[in-house]
Structures are given as C-alpha cells and as structure tokens.
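Enquirer: just coords:
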C-alpha cells in the first residue's frame, strides 16, 4: 500500500564502521512507497552515547539538533507537495533551495494530521500518546476532513462530540490544544489560509485545576497499606506514588528511571536524572531523603537488565484510577491523583527544607512557584490556632 507522506527514522552506524575518534555517523532514513534514501545529519557519536532502545543520541543538545533537521525536512516535503502534484525521494536534492511553484492540490487534512503525528513519534515527543488519542477521537467524530472544511462549526461540533463522551472540561481543552497544533502546522505549510484558523474565534473552556496533598498522618497510613500476591500492580502504584512524594519527581520522569539512573555512594543511592518538562539535570541523595525510604523503593524495583524501567507497565490513567481506590483503603478522604505526590513533597518539605533548597529540588524557575506551598501551610497554621 502506497503511503502519502515520507516516513522518517534515525540510523546509527549503518555501515558498522567507526572513525579514528571511535565515533559513527547518525543518518536519517527516509522511506516512501518502497524506496529508501539516507540523509546525513553530519553528527558523529560514540556507541556508548547512542540509545539503542529509543534510537536517539543520549546527549540532549544533539537530540534537539537532529529534531530540528527532521522538522525542516518534513516542512520541505509539505511545501513541495503544496506546489506540485507529486513527491518522491529524489526531490530532497532540492532541500535548502527555493521550490518552483506549481498548481497546488487539495490534500486531506486528516491524512496530513496522521502523518505529522507519525513524524512526532520519530522525534520522541512525550505527549505522542495523548495526541494519538486526540486524533482517534477526531476521526471517530469525522473520519475524513479536507483542508477546506476546517471551520468554526467543525471545531464547535468536535466540542459537542467530546462533551457527549462525558469528558472533563480540562480533558476536552487538552484535545483542543493538540488539534489546534496541527491546524497551525497546516497554516504554516500554506495548506490553510492564516485567516482560516477557527481557534481565533473559538474560546476553549478550562477549569482551575485543584491541587491536593497528603498530610504526614495520611502518608503514614498510605505507607502502611499491605498487599497480597494478587495485588502486585496495586502495590507498585502505591510505591510509585510514594517515590514521587519522597523526591518531587513528575510521573514521566519516574516512569523513565532505569538502573543506570542510580549511583551507589557512601551515603546510599544518588538519583541522576533529566526532567522531561524543563530539561534540567537533577541529582538527589535517596539515602538521605525521608530516612532512605525512596532508596528502599528504588532497590525494590531495580532490574538487572538496564533496558527495563523500574515502573514498567504503569500508565498515568491507570495509576490515577488505582490511587483513588488505595486512598479509600487507607481511609484518606481525598480523590488523589499522581500529581498530588509532587504537591505532597512541596507542602511537607516547605516546613522541613530551606526555601532555596526546596526551590532547587523542585526545579522551579520562579520563587512564586515554591511560595504556593508556604501559603498552604500558613493558612493551615493560622486556622489551627483559632478557637472554633
């Protein structure tokens, strides 16, 4: 079956040959309708600096450089298709040169959106799965949409369709955010006139998200939950939440942890990581935090095979669903979700840790982000002093 858009992927050391520095070339493999072509990124790395499982360089700056090249190639392809009736891999010879104008064709927006999403998988973007769900829902709403059909009424209809699914207001807003991104890309590629952006007039509704946290007493009850052999999944969910509450790490950062993220030192394990949201490097002495509790959890789930993550098999939706059940079992009157683990660290840590240190651990760029936890505690302290 012929595909409409080029499929991009990365190849490292394709010729199985290292240069004098012990490095090999990273190339971009481009595939279209049975034809394959390789494009040099002009980036060389050592085998130890290449992630074999994800097929990306471990160095974030090199990863971003290659991502930018992939994006530019995909834009070149989209621009060329707009100006011509067809496209093949030989046309990449004109990459970086002006494209000769021709009669544009009306390509399906749905096909364009799916192709863009596939390109995002190559770029290893963290929200790829969320956007896949957005596309699935939109295709359920309307299987095929031409660029000329993008309008305010189409977006409004999608809104009503999502409401009919009984989705939360903020979940609907997230789907609109993803869909808007593809419309903006189509506008940038001149598939849609810039004045045809329906989101210029459509107001997406959002509710202020409620943050919650566990008190020290609630944390103790959560820690003391017991599980039998049939409740391995539930125990893993509990432990992942506690690890987040002990370290302040977000779900995606904890989910990616492997044995290689931990360094054995004189005072216990040190966690080395790069936050996916901020791309900031962090290191935490797990043997010191909370009396070594996060170190115990890390050692509990460490696998000998570094390709396996500590909390493999857990997804955010599944974890949040189980957490609500576990909270009831621990007699915690709160509908907690995984985000509350980080808020628990910040709220409890505000009275234990120096403010600047807390800000550094949580990787807050602004002090105001950390101050919210002080405000929560000040309110509790003032209320506790009142003679009701």
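Expert: In hand now; what should we look at? On a predicted model such as this, the values are computed, not experimentally measured, just so you know.

Enquirer: switch to C-alpha atoms for all contacts and neighbour counts from now on
Expert: Noted.

Enquirer: which SSE is residue 240 in?
Expert: Assessed by DSSP states H and E, residue 240 sits inside helix 232-247.

Enquirer: with residue 77 instead?
Expert: Going by DSSP H and E, residue 77 is in helix 60-83.

Enquirer: please apply the same query to residue 284.
Expert: Counting by DSSP H and E, residue 284 is part of strand 281-285.

Enquirer: got the angle for that strand vs helix 232-247?
Expert: Counting by axes from the mean of the first three to the mean of the last three CA atoms, to 10 degrees, strand 281-285 lies at 100 degrees to helix 232-247.

Enquirer: report the next helix or strand after strand 281-285 in sequence order.
Expert: Next along the chain after strand 281-285, taking DSSP H and E as the criterion, comes helix 293-301.

Enquirer: how distant is that next one from the center of its chain?
Expert: 24 Å (CA atoms, centre = their mean, to the nearest Å).

Enquirer: tell me what angle it forms with strand 281-285.
Expert: Using the same axes, to 10 degrees: helix 293-301 against strand 281-285 is 100 degrees.

Enquirer: just the buried positions in helix 293-301, please.
Expert: By neighbour count on 16 or more other CA atoms under 10 Å, the buried set for helix 293-301 is 293-295, 297-298, 301.

Enquirer: list the contacts of whichever helix or strand comes after that helix.
Expert: Downstream of helix 293-301, the first helix or strand assigned by DSSP H and E is helix 316-329. With contact meaning CA atoms under 8 Å, 6 or more residues apart in numbering, helix 316-329 is reached by 222, 225, 234, 237-238, 251, 333-338.

Enquirer: pick the one among these closest to residue 8.
Expert: Residue 8 has its nearest neighbour among the contacts of helix 316-329 in residue 251, at 28.6 Å by CA to CA.

Enquirer: how many neighbouring residues does residue 229 have?
Expert: 7 (other CA atoms under 10 Å).

Enquirer: can you say which helix or strand has the residue positioned nearest the centre of the chain in it?
Expert: Centre of the chain computed as the mean C-alpha position; nearest residue by CA atoms, centre = their mean is residue 126, 2.4 Å away. Assessed by DSSP H and E, residue 126 sits outside every helix and strand.

Enquirer: report the distance from stretch 28-48 to the chain centre.
Expert: Worked out by CA atoms, centre = their mean, stretch 28-48 lies 25 Å from the chain centre.

Enquirer: how about it: buried residues?
Expert: Buried residues in stretch 28-48 (16+ other CA under 10 Å): 28-32, 38, 44-46.

Enquirer: max pairwise distance over those: which two?
Expert: Spatially, the most separated pair among the buried residues of stretch 28-48 is 32 and 46, at 29.5 Å (CA to CA).

Enquirer: how about the strands in the stretch 151-300 of the chain?
Expert: Counting by DSSP state E, counting those that start in this stretch, the segments of the stretch 151-300 of the chain that form strands are 262-265, 268-274, 281-285.

Enquirer: want to compare, so here's the second one:
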C-alpha cells in the first residue's frame, strides 16, 4: 500500500526575511514527488535543530512545537480518511483539501502570526484584542470569505458596542494587518483584498493637556502629600510634564541615563522605546529645573523610575485629579501633551519641541501649536503692526 512520508523542512529557499527568520514547511513525499505545506511559523536559524526537526531556544518553543505536531497529524489524518474511503492515496488529495484545512481559518492563522511575530508585547495584546472582537462578531471566518460586506458588518458591530471612531479605526487597521500578512504568505491574492475599496474612517483626536494653573494645583498637592501612597505617582507624572517622556520611556530609565557634563547641568539621554530616536533633554533648563528637584527627592533613582502598570497609574491619577480639584479627566500620557503645549505657549520653537519630544516629523509636533488658544494671543502680542 502506498504511504505518504512527511518531514519538517526549515528555510527551503535558503534566505531569511527582513526579521532574520525563515519559514518551517512540511514536505510530503510519495513516489518520487514532493509537495510543500506552509506551517506559517517563522524562526531564526539558531532556533531550529535540523537533526531533531524541532524548535529550540525560543520563548514559546513548547507551544510552537505542539503546533508543528498538530499540523503533521492533520495531514496524516487526511491520508487516513482517504484510505478508509477507498480513495487512491496521492499528494494531490492533500492539495485539494488544502483550502478546507484549519490553517486557512482566519483565527488560526491570526493567532499563529501574532505568537511568532517580533512585535512588542503591548502591540501583540492590542492585536489579540482585535481577534477577540472579531471572534465575538463571527466565531468562524475563512480567509476566502473576507470581503467588503464583511468589513462593513464588522464596522457596524463595533459601532453597536459604542466604541469611538478612532478605536474602531484601530481595530480595522489591525484587521487589515492580518489580511496583508495572509497576502504575503500567499494564502490570498492581493487583488482580492477588500481593503482596496474600503476606507477606514478616523477623526482628529483630542489631546488632553493641563493648563498652567492646573499644573500649579498638582505641584501644591505634591508638597502636601509628601511621601503618601499617591506621592510617587504624582511625582512621576509631574516629572513627565516637565520632560515630555512617555510612560514606556520613563519606566525604562535608570541612573545611567542621567548625564552630568559639569556641576551645574544635568541631561537626560535615552533612546525612545517607540521610535528608536535618541533624545537629549537638559533638565535644569526646562521649567526652572523642576524635574531636577523631583529627582533630588529620591536617593534610589531606580525605584523612582519603576511604576505600576499604566492602567493602575491612570486610576491613581483620577484620584489625584479629584484631590487637586481638577475636573478635567487626564491620563499619564497627558503629561507629554502638557509638556509640548506649555513649551510652545512659552515661546519655544516647533523645531526645538520636536527635538525634545523625539518626533520624527514636524507635522506631529504642529498639532500642539493649535490646541491652546492663548498661544495665538501670545504670538500676536509679539507682532508689530
């Protein structure tokens, strides 16, 4: 009786992708003929043991190896089913059933791709949230059935959940990312993409920032708290108001990022977690050196730069806002908006603010010049008509 033999093959085309990884495939062999099936799992060369045909030295090696085993079992099960039905065993029978296999299921493909991608943990969590919403919208989706109407229905589903326009746009962008990855892996044709004609709608986001008077209230509250349970959170928030740091950058800082070129100045030098751009911030020259005075309160700088998870910090900021009698709802990221807005209000050039914030494009910085009407008044006062 004819029997198909299977084996796992790594990097058959002898080239790595942009991430330095290569694909693992299943080779099916029968009567001097071979066909290959993509497992959609990519690993680095040092993460593949060719002798054992196993993934090694990978943070998720156990789960990924289990996926490979399941993939092999599914192909073998197809062959067994064909034999039970009295069909002639051939490689073509595997190919013909290929579109019905579970890896053409959108969710199977999406979860595997997220797990194997090199994206940050926070980005992976966001992508998984989109997958969860899609699964709630429709528990079973085949890649071949994703069309323009399905996108419209998913958009309507998100609107029914009272999600905001930009939140809906974010999930649809994630959906498009999954579909584009399926195109790159040859599972669907580029010409069949429903995103060619579908327009993802966005609206201009509202940047919440604190006014000078509101910032003064927080500064007064910080002196009153003096070591209380909320003091650390408030000090960190104020420090980022004076420096424009993101939460992700602040929590990665250490004492090594503080540079003292002389006895009078201190600079904060770091590389952005989000953009990879290096920023150099003269702490004593910004906001009368208030960031330096906060640092001086903490002998253990490492402890100062370690915060609770961002959602927990934002909950504490709600309590802090109430204690300071600030009606405005603000989050930790509002400190960055506050920094940029007040710098421009105080007369700093956009290019200077761009450099301090580590923006790649001046267009990103320009939005802060439009949100504070008093900035316009100050600029007009300087003009001689």
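Expert: Perfect, thanks for sending it. All values derive from a computational prediction rather than experimental measurement.

Enquirer: closest one to residue 9 of the first structure among the strands of the stretch 151-300 of the first structure?
Expert: Across the strands of the stretch 151-300 of the first structure, closest to residue 9 of the first structure is strand 268-274 (CA to CA), at 23.7 Å.

Enquirer: helices or strands next to the closest one in the packing?
Expert: For strand 268-274 of the first structure, the packing partners by 3 or more CA pairs under 8 Å, 6 or more residues apart in numbering; DSSP states H and E come out as strand 262-265, strand 281-285.

Enquirer: mean distance of that strand to its aligned residues in the second structure, please.
Expert: Its matched residues in the second structure lie on average 2.6 Å from strand 268-274 of the first structure after superposition (mean CA distance after the TM-score superposition for the first structure).

Enquirer: how far does that strand sit from its chain's centre?
Expert: With CA atoms, centre = their mean, you get 21 Å for strand 268-274 of the first structure.

Enquirer: buried residues, that strand. List them.
Expert: 269-273.

Enquirer: the longest strand seen in the first structure vs helix 60-83, what angle?
Expert: In the first structure, taking DSSP state E as the definition, the longest strand is strand 35-45. In terms of direction (the same axes, to 10 degrees), strand 35-45 of the first structure departs from helix 60-83 by 150 degrees.

Enquirer: what's strand 35-45 of the first structure packed up against?
Expert: Using 3+ CA pairs under 8 Å, 6+ apart: strand 35-45 of the first structure touches strand 24-32, helix 60-83.

Enquirer: at 7 Å instead, please
Expert: Secondary-structure packing of strand 35-45 of the first structure (3 or more CA pairs under 7 Å, 6 or more residues apart in numbering; DSSP states H and E): strand 24-32.

Enquirer: residues touching the corresponding residue of the second structure for residue 238 of the first structure, list them.
Expert: Using TM-score structural alignment as the criterion, residue 238 of the first structure maps onto residue 234 of the second structure. Going by CA atoms under 7 Å, 6 or more residues apart in numbering, residue 234 of the second structure touches residue 222.

Enquirer: mind doing that once more with 10 Å?
Expert: Applying CA atoms under 10 Å, 6 or more residues apart in numbering, we find residue 234 of the second structure in contact with 218-219, 221-222, 225, 240, 313, 316-317, 320-321, 332.

Enquirer: residue in the first structure matching residue 108 of the second structure?
Expert: By TM-score structural alignment, residue 108 of the second structure lines up with residue 111.

Enquirer: ok so, going back, can you redo the strands of the stretch 151-300 of the first structure as a markdown table with distance to residue 196 of the first structure?
Expert: Below are the strands of the stretch 151-300 of the first structure laid out as a markdown table (distance: least, CA to CA, whole Å):
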| stretch | distance to residue 196 of the first structure |
| --- | --- |
| strand 262-265 | 50 |
| strand 268-274 | 39 |
| strand 281-285 | 41 |
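
Enquirer: so which of those strands gets nearest residue 151 of the first structure?
Expert: strand 268-274 (40.3 Å).

Enquirer: and the contacts of the closest one?
Expert: Residues outside strand 268-274 of the first structure that contact it (CA under 10 Å, 6+ apart) are 60, 247, 249, 253-254, 256-264, 279-288, 292, 294-296, 298-299.

Enquirer: I figured the residue nearest to the centre of the first structure hits residue 255, correct?
Expert: No. Using CA atoms under 10 Å, residue 126 of the first structure makes no contact with residue 255, being 11.6 Å away.

Enquirer: among the buried residues of strand 268-274 of the first structure, which two are most distant?
Expert: Largest separation among the buried residues of strand 268-274 of the first structure by CA to CA: 269 and 273, giving 12.8 Å.

Enquirer: for residue 66 of the first structure, grab the count of nearby residues.
Expert: Residue 66 of the first structure: 22 neighbours (other CA under 10 Å).

Enquirer: so what's it closest to, chain neighbours aside?
Expert: residue 41 (6.8 Å; CA to CA, 6 or more residues apart in numbering).

Enquirer: right, and residue 155 of the second structure touches residue 169 too?
Expert: Yes. The pair residue 155 of the second structure / residue 169 is scored as a contact, 8.7 Å apart, by CA under 10 Å.

Enquirer: onto which residues of the second structure does stretch 165-182 of the first structure map?
Expert: Aligned using TM-score structural alignment, stretch 165-182 of the first structure spans residues 161-178 in the second structure.

Enquirer: show residues contacting the matching stretch.
Expert: Taking CA under 10 Å, 6+ apart as the rule, stretch 161-178 of the second structure contacts 106-107, 109-111, 113-114, 123, 126-131, 133-134, 143, 151, 154-159, 179-180, 182-183, 193-195, 199-205.

Enquirer: one more pass at 8 Å, please.
Expert: 110, 127, 130, 155, 158-159, 195, 200-203, 205.

Enquirer: what of stretch 347-360 of the first structure?
Expert: 213, 215-216, 346, 365, 367, 370, 373-374, 376-377.

Enquirer: now the end-to-end length of that stretch.
Expert: Start and end residues of stretch 347-360 of the first structure are separated by 15 Å (CA to CA, to the nearest Å).

Enquirer: before we move on, what about stretch 80-87 of the first structure?
Expert: Note: stretch 80-87 of the first structure ends 7 Å apart using CA to CA.

Enquirer: quick check: chain neighbours aside, which residue is closest to the alignment partner in the second structure of residue 272 of the first structure?
Expert: When the second structure is aligned by TM-score structural alignment, the residue opposite residue 272 of the first structure is residue 269. Excluding its sequence neighbours, the residue lying closest to residue 269 of the second structure (CA to CA, 6+ apart) is residue 280, at 4.6 Å.
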